[in-house]
Structure formats: structure tokens, C-alpha cells
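Novice: what's the 3D shape of this:
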Amino acid sequence: MNQLVSSGRAAGAKQGLIIQLASSLTIMGSVMIAPMLPKITMEFAAKDPGSVDIIPLIVAAPALAIALFAPIAGVLADVLGRKRMLLIGCLLYALFGALPAVIADLKIIVLSRLLFGCAEAIIMTCCTTLIADYWAPADRMRYINRQVITIGVVGALFFIIGGIAGEGSWRTPFFLYLAPLLIIPSVILWLWEPDRRAEETSVPNRPQQKIASTVAGSYFLIFAGMVTCFVVTVQTPTVLVGLGVTSTSLIGAAAGLAILCTLLGSVAWPFVRERIGVARVNAFLLWFMACGLFVLSLAQSYPVVLVAMVLQGFGAGFLVSNASLPLLMKLPVGLRARGIGGFTSSLYLGQFASPLIVAVIATPFGGIPRGLSTAILIWGCMTAFIGLGWLLVSFSESRHHVQAHHS
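Specialist: Sure, this is the predicted structure:
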């Protein structure tokens, strides 16, 4: 039975669907607009050639805003309430998301995208926190995984929808950001603010040191994991061009294969986690992703790059669910939203930092593209080393469990 932890109200499939759909709004932030960048560049570069340098911010600005604002969103959700902040986030998402469709100034468009990212931070933080608020620990694992799968499926769909909508004008896809207005009535009718005081009295206090180590481990894992994910996402087109593959269809097919494998990894996650535990899954997923980087760095043909996409994508499918699960299980209710806010910030900081980290590593080897393969190989080694650290953590946890059982 899916029983709400903090009150007598029962949360079930209806609440789960609303939260999953609201969560998927965050992936729409970038996937719908990325295919429009060539058209946006053509229009603004014709008027002002210097604008070419800031056009990529239309895609990148929301991720930076999420990374910076998510901790604040978490604090606000803990203080003002999850449902209230979710409604505010949906309204701001629709307002700032659709604004570029009707304004002509490029700098104002970029500003609107930064504010749009703040709205995304609110939505993602509140939705993930509500999963922990509404469901008992045994059910949280299932709903957090459904959230990850829904985001992946919606992202793939809206990558296509955005491209189709933008055939006539690059402004048209921005009107799709009005979608949250359709979700708001469901949020008002079928979601509720959890009674956090009831849960505070029913959940035993945990040592502060244990909570701090859980938070630090989850934050570090999601940051490093997202850096690795975006090495593949951002650098694969450059690798393919270096191999003589310039077809956008072939490059897109490689990205699509990675997304498919990520979804497969998300589906497999509950079964693998149940058998080997969270810490060993961390080692497993990092080693899969590291193998993907090793193959990508050495690839000499398109089929070999596809092998790298399979390895990296499958490992990435475990990442978000496994990294966030300890937070959802162990954070006290009064700190839960701000803890999830920090997690969301670390996730998007990893995305934002990934190309910068690769560029720094590549610099001594001739920069990009000359030193790209070496940089990818070096970061792959670092990813594998972090995976080894998590394996040692799993051995330590197993030893503590055995000692506790005997005592």
C-alpha cells in the first residue's frame, strides 16, 4: 500500500503520474531549443555578428541558473511548503519559458532563460522532495525510478517535437513551454502539503555525522557522474567529425542510442540494486561509464563510437536514481527539500563544468580537438578510480553490518 508517510492520506498512482509529468518539464528546458540554434544564429547574426558568442547561452543559461538557484529553492520549499512552491514554479516556467517567442532583444531572451532555469530548479526540487514526503521508504525507490524513466522518455519525444514545431519558425517551440498551465489544475486538486510535523515525530533521529556523509557522498557522485555523462554528450560530435562523420542524422542516431541505453539502465536499476546494494551499484555504473570513455577515446570508426554510446548510456541509466536514493531515505523531513536542492545543484554543476574540465585536461596535449582523445581517456581513468572508491565503501559497509549483526 502506497501510504503517505507524514499523514493519514494515501498517495497512489494519480499523485505519482502528476509528479512524474511535472518533473519531465525540466528536460524540455533544453531538448526542444537545441535544434533551433542554427535558425536563431542565422536571424541574429545577420543583424549583429557579435551576437553569435551569446546565442549558445540560450541553451546553457537554464542549467547554470538551476545549479545556482536549486539550493535556494530547497530552502524555500522547506519554509513555504512543497505544493505552494511547485505551483509558483509552474507559473514562472510558463511565463519565462514562452517569453522568447514574443520578444526581439537577444539579451532579454538570455535573461528570460536564466529566470526560466530558476523555475526549473523549483519544479525539480519540489517534485523529488514530494516523492519522499508522500511514500514510505519501500515505495520511494519505485517512484524515483519512474521519475527518471519518464524524464528520459519525454526528453526523447520533445527533442523530435521541438524540431518539428520549429520547421516554420524558431519561435514556435517556445510556446510549448506553456504546457505547465495544463498541469496546474491537477496539482491544485490532487496534491497536498505534507504534514511534516507528524513525520518528524515518527522518524528516529539520525546522527548528524551520518547525515553529512550521506549528503556529501550523493553530491560528489552526481557531480562526477554528470561530468562523465556530458563528456560523451558534448564531445562525441567532435570525435565523429574527426573521424569524417559529418551527417547530422548519424550524429543524432548515436545520441538516440545513448538515450535508449540510459532508459534500459533505469529499468534494470531496481533489480541490480536489490542484489548488490547501493554502494556497489555506484562502482558498477561508474565503471560502465568509464569503459564508454575508454572506447570513445580510442575509437577509429563510427560502429566503435556506437559501442561507447551503449556502455556509457547503460551506466548513466543507474546514476540519478542510485545517487538520490540515500538522500530520500535518510534526510530528516525538515531538511529534505534543501538537501534535494543541493543535489539538483550538484547535478547541473556537473553538466556545466564538464566541457570546461575536458578543455583544461586537453590543454597540455594541444587543446581541442587535438588533445580531446587524451583528455577523454584521462577522465575515464579518474571515473574508474572513483568507482574503485565506492567499491571500498561497499566492503566497509558490509563489514559494519556483520559486526552489528554479531553484536
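Novice: from here on, just use CA atoms for contacts and neighbour counts.
Specialist: Will do.
Novice: need the contact list for the most centrally placed residue in the chain.
Specialist: For the chain, the residue nearest the mean C-alpha position is Leu347 (5.9 Å; C-alpha atoms, centre = their mean). By C-alpha atoms under 8 Å, 6 or more residues apart in numbering, the contact set of Leu347 is Ala67, Tyr219, Ile222, Phe223, Met226.
Novice: any idea which of those residues is closest to Phe158?
Specialist: If you rank those by distance to Phe158 using C-alpha to C-alpha, Met226 comes first, at 21.2 Å.
Novice: sorry, back to before: name the helix or strand for the residue nearest to the centre of the chain, please.
Specialist: In this assignment (DSSP states H and E), Leu347 forms part of helix 336-362.
Novice: flag every buried residue along that helix.
Specialist: Buried positions in helix 336-362, judged by neighbour count with 16 or more other C-alpha atoms under 10 Å: 336-355, 358-359, 361-362.
Novice: ok, and what's touching stretch 186-197?
Specialist: So stretch 186-197 is contacted by 6-7, 14-15, 18, 81-84, 87, 133-134, 333-334 (C-alpha under 8 Å, 6+ apart).
Novice: which of the residues you listed fall in helices?
Specialist: Lys14, Gln15, Ile18, Arg82, Lys83, Arg84, Leu87, Asp133, Tyr134 (DSSP state H).
Novice: now those as JSON lines including neighbour count and distance to Ser186?
Specialist: Output for those, formatted as JSON lines (neighbours: other C-alpha atoms under 10 Å; distance: C-alpha to C-alpha, whole Å):
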{"residue": "Lys14", "neighbour count": "12", "distance to Ser186": "9"}
{"residue": "Gln15", "neighbour count": "18", "distance to Ser186": "9"}
{"residue": "Ile18", "neighbour count": "17", "distance to Ser186": "7"}
{"residue": "Arg82", "neighbour count": "28", "distance to Ser186": "15"}
{"residue": "Lys83", "neighbour count": "20", "distance to Ser186": "11"}
{"residue": "Arg84", "neighbour count": "16", "distance to Ser186": "13"}
{"residue": "Leu87", "neighbour count": "21", "distance to Ser186": "10"}
{"residue": "Asp133", "neighbour count": "26", "distance to Ser186": "18"}
{"residue": "Tyr134", "neighbour count": "27", "distance to Ser186": "16"}
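Novice: please give the structure of this sequence too, so both can be compared:
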Amino acid sequence: MNAPTKLEKKIHTLTHKPLFLVALFASTSMTVLGNVVIAPSLPALNEHFAHIPHADVLVPLILTLPSLFVMFFSPIAGIAIDTFGKLRFLLPSMVIWSVSGVLGFWLDDIYYILISRAVFGIATAFVMTSASVLVASYYTGSERQKMLGVQGFATAGGSAVFLSLAGYLSALSWRYPFLVYFLGFVFFILASIYLFEPKTPKHTLHESHSNEPFRIWAFIPVYFMGFFVMVTYFVSPTRLPFFITQYLHESPKIVGISMAISAVAFGIIALFYERIRIYLSIKQVYMVALAAMGSAFLLFFAFHTYWVVLVGLILLGCGGGLILVNNNSYLFNIAKPHQRGKAMGIMSSFMFFGQFASPLITQPFIRTYGLLELFLGLSVVIFALLGAVSLRKI
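Specialist: Okay, here's the model as predicted:
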């Protein structure tokens, strides 16, 4: 094993400074703002634009349209950053992300808002892909596992904070949550001061200039898992609010708190990912996470009390957090250094496609069989996937 060079020691020192970590993980957590900030404003937006033809279709698009553009542009972003570098795209994208996000505060035409959301989605694709690949480029081995866990914690923590902030602001006006995107300018300043373009170590330099083609088939299981976990995890924000209010007859006021508890569980388990990997292999982490998610939906189906639902939400958050961090770790392990951007870009595309497809997949099932039957069906499918993973060599 080669001893670290002076340059590598200097990079190690730089990448462990507190303000550097704040800049890095603020950049990676920006993308959670996309849907979280606008979601509480949807009822007020629907009322404000009620006079517009097809407002019932157009208003929800304010929430989902960025996901579609992330899905289409993430692979392009991955190819671009592999070719030209990460910061060259990250910093301008952060500015565009902030400007297009905050524009909704001033716009009063729903079609202009939708155009701004489309631009916002394109910027999100570049921010998400660049920032995630930077984490993989700055750190290696167990250190990378630790930082991927911190990234998951920062993302979930940001989600919980922004969900609470957006809920408060949306009570004042549907316009005010758009102002939260001003935080992007703060994150941009931090990133421009503290982040740097990582250099490839000499002992892997020959890999970076390799002409070895990108073989997508090697990544299909990882991409499928990213898509699958998003389809199932997003049942929580899209279906459980109806379960809590209509089936359990609880107050709508506790829905936000319930979702936040799941996000906190997601973040905490991600933070402990490095320690979990000491005892469990990548395959075993997948199995434990799937068992947690399958058990959560089984609890939703079998026990109709709010406290059991909270336990299920904690299990769902833990399972989802483990799978996403484990997935990124596995992806960066099997991807060549010069292919990480492309590999992560396609991963982002699959994950956002899962978010977008989740209600489209689950709604026909609910219409035909019912919400409780959906929970049972998801549990069966998840445990079947658990069995398949147990038989596969990873």
C-alpha cells in the first residue's frame, strides 16, 4: 500500500475542516428543497389559480415538473462533469437553481412559474450529480462510507428543517416559501470559497485516462434498487397522510410531524452507516433495510393505531436511508473514477423517475383494491425482493 503523498495529506486536512464540510453537504442537501418547499403551498396555489383552465392539472405540475427535468438531464450532467470537471458545473448551477427557484415569489402567471420550475429541475440535475460525485472524489474507502452517511443525514435533516419552515411560511402566503430558495446563494458563496476541483491521485491516473467503455449492465441492479426504493418510500408522503386522517381519524396537524419523524429516522441511520458496514456487508445491509421497509408496510396493514404507524414510519425511514446510502456506496465502489459522473447521473435519473412514478403506480392499485391492500401488496413485493437479493452474489 502506497504511503500518502504531501498533496494527499494536504487534501485530507482540507476536506475535514468544519467549514469545508458545511459547504460540501449544504450543496448536496440543496436538492431536497425542490419538492419540500412548495408542497405545503399547493392548496393555496390551487385556490389562487382556480380561474385558469385545467388548474387542477397545472398546479400539481409545479411540484412534479422539476423531477421530470432532473430525470432527463441527470445523465447529461454526469457526462458533462466527467468530461469537464465538477465545480465548472456545480457553481453556475447553484446560481441558476437559486434564481429560478425564487422567481416564483414574483411571478403571477402559472405558465411562467412552470417554465421557471423546468429550469429549476435542470439546475437541480447538475447540482445533485456534481455534489454527489465530489463526495466520492474527495474521500475513499471507509472514509467515503462515513461521508456518504453524513450526506444522507444532511439531506434528511435539511428535509425536516425545510418542511417545517415551508409549512410556516405557506400559512402566510403561497408566495413566501419560494423565498427559501435564497439560501442557495448562501450555499453558493460557501462552495465557491471552500470547495475545490479534486485531483486524481497518481496511482489511479492511468484509470482516469482509460478508454474502457461504460457498461451500463453492471449498474442495472443498483439503478433498479434506486428506482424501487423511491417508488416505495414515496408512498409515505403521498398516501400516508390520507391513511392518518381518513382511516385513523387523526388531526391533519400531526401529518407534518409524522413525516418529519420518518425523515429524522432516515438521517440518523444514514449517519451510522459507516459503523453498520463494520458488521454487515453491502448485501446484508440491503437485506436488513428491505426487511425494515417490508415490516413497516405490514404494520400499516395490520395495526390501525397512530402509535404503531409512527413505529412503521421510523422503520420506513431507517430502511430507506440505509438503502440509499448503501446504493451510493456500492455504485462508487464499482464505477471507475472517470465514469462516476455518468454513473451517478443515471442513478439520479432513476431515483427521480421513481419519485415521479410512485403515485402513478400506486393510484390504480388503490382504485381497484384499496389503500390497506396496497400496504399488504408492497410488503409482499419487498419481502420477495429481499429473497431475490439473498440469492444474488454482491
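Novice: rewinding a little: what does the residue nearest to the centre of the first structure correspond to in the second structure?
Specialist: For Leu347 of the first structure, the aligned position in the second structure is occupied by Met351, per TM-score structural alignment.
Novice: what's the nearest residue to its match if we skip its chain neighbours?
Specialist: Ranked by C-alpha to C-alpha, 6 or more residues apart in numbering and with sequence neighbours excluded, the top spatial neighbour of Met351 of the second structure is Phe227, at 4.8 Å.
Novice: over to Ile55 of the first structure?
Specialist: Thr41 (6.7 Å).
Novice: please identify which helix or strand holds that neighbour.
Specialist: In the assignment (DSSP H and E), Thr41 of the first structure maps to helix 37-47.
Novice: how far does that helix sit from its chain's centre?
Specialist: 29 Å (C-alpha atoms, centre = their mean, to the nearest Å).
Novice: which residues sit against that helix?
Specialist: Ser51, Val52, Ile55, Pro56, Leu106, Trp170.
Novice: narrow these to just the buried residues.
Specialist: Using 16+ other C-alpha under 10 Å, the buried ones in the contacts of helix 37-47 of the first structure are Ile55, Leu106, Trp170.
Novice: what is the nearest of these to Ala404 of the first structure?
Specialist: For these, the nearest to Ala404 of the first structure is Ile55 (57.0 Å; C-alpha to C-alpha).
Novice: check contacts around the residue lying closest to Phe343 of the first structure once chain neighbours are set aside.
Specialist: Nearest residue to Phe343 of the first structure, sequence neighbours excluded (C-alpha to C-alpha, 6+ apart): Tyr219, at 5.5 Å. Taking C-alpha under 8 Å, 6+ apart, we find Tyr219 of the first structure in contact with Ala323, Gly342, Phe343, Ser346, Leu347.
Novice: what does Tyr219 of the first structure align to in the second structure?
Specialist: By TM-score structural alignment, Tyr219 of the first structure lines up with Tyr223.
Novice: give me the distance between that match and Lys202 of the second structure.
Specialist: For Tyr223 of the second structure, the distance to Lys202 of the second structure equals 30 Å [C-alpha to C-alpha, to the nearest Å].
Novice: which residues in the first structure does the longest helix along the second structure align to?
Specialist: The single longest helix within the second structure, with elements called by DSSP H, is helix 141-172. Matched against the first structure by TM-score structural alignment, helix 141-172 of the second structure falls on residues 137-168.
Novice: and the longest helix of the second structure, what's buried?
Specialist: Of all the residues in helix 141-172 of the second structure, those buried under the rule 16+ other C-alpha under 10 Å are 144-167, 169-170.
Novice: stretch 283-299 of the first structure now?
Specialist: 283-299.
Novice: so which helix or strand takes in the closest residue to Ile340 of the first structure other than its chain neighbours?
Specialist: Counting by C-alpha to C-alpha, 6+ apart, Thr125 is the residue found nearest to Ile340 of the first structure once chain neighbours are left out, at 5.9 Å. Element membership for Thr125 of the first structure (DSSP H and E) is helix 106-134.
Novice: now for that helix, which elements pack on it?
Specialist: Secondary-structure packing of helix 106-134 of the first structure (3 or more C-alpha pairs under 8 Å, 6 or more residues apart in numbering; DSSP states H and E): helix 13-23, helix 25-31, helix 57-80, helix 82-98, helix 137-165, helix 319-330, helix 336-362.
Novice: make TSV out of those and add distance to Val402 of the first structure.
Specialist: As requested, those are exported to TSV (distance: least, C-alpha to C-alpha, whole Å):
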stretch	distance to Val402 of the first structure
helix 13-23	36
helix 25-31	42
helix 57-80	36
helix 82-98	39
helix 137-165	23
helix 319-330	20
helix 336-362	30
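Novice: Val239 of the first structure is nearest to which of those?
Specialist: helix 336-362 (13.1 Å).
Novice: quick one, the helix or strand hosting His405 of the first structure and helix 336-362 angle?
Specialist: If you go by DSSP H and E, His405 of the first structure is part of helix 372-406. Interaxial angle, helix 372-406 of the first structure versus helix 336-362 (axes from the mean of the first three to the mean of the last three C-alpha atoms, to 10 degrees): 140 degrees.
Novice: identify each buried residue in helix 372-406 of the first structure, please.
Specialist: For helix 372-406 of the first structure, the neighbour count (16+ other C-alpha under 10 Å) marks 372-388, 390-391, 393-394 as buried.
Novice: from Ala136 of the second structure, how far out is the counterpart of Leu335 of the first structure in the second structure?
Specialist: Here Leu335 of the first structure is matched to Gln339 in the second structure, going by TM-score structural alignment. Distance from Gln339 of the second structure to Ala136 of the second structure, counting by C-alpha to C-alpha: 12 Å.
Novice: ditto for Pro43 of the second structure
Specialist: 39 Å.
Novice: more crowded one of the two?
Specialist: Taking neighbours as other C-alpha atoms under 10 Å, Pro43 of the second structure and Ala136 compare with Ala136 leading, 23 against 13.
Novice: isn't that one up against Ile334?
Specialist: No: contact criterion C-alpha atoms under 8 Å: Ala136 of the second structure and Ile334 do not qualify, at 11.9 Å.
Novice: how about the aligned partner of the residue nearest to Ile340 of the first structure in the second structure, what does it touch?
Specialist: Aligning on TM-score structural alignment places Thr125 of the first structure opposite Thr129 in the second structure. By C-alpha under 8 Å, 6+ apart, the contact set of Thr129 of the second structure is Ser74, Ala77, Gly78, Gly341, Met344, Gly345, Ser348.
Novice: picking that back up, could you give the angle of the strand or helix carrying the residue nearest to Met351 of the second structure to helix 371-391?
Specialist: Phe227 of the second structure is located in helix 220-233, with elements delineated by DSSP H and E. Per the same axes, to 10 degrees, the angle that helix 220-233 of the second structure makes with helix 371-391 is 160 degrees.
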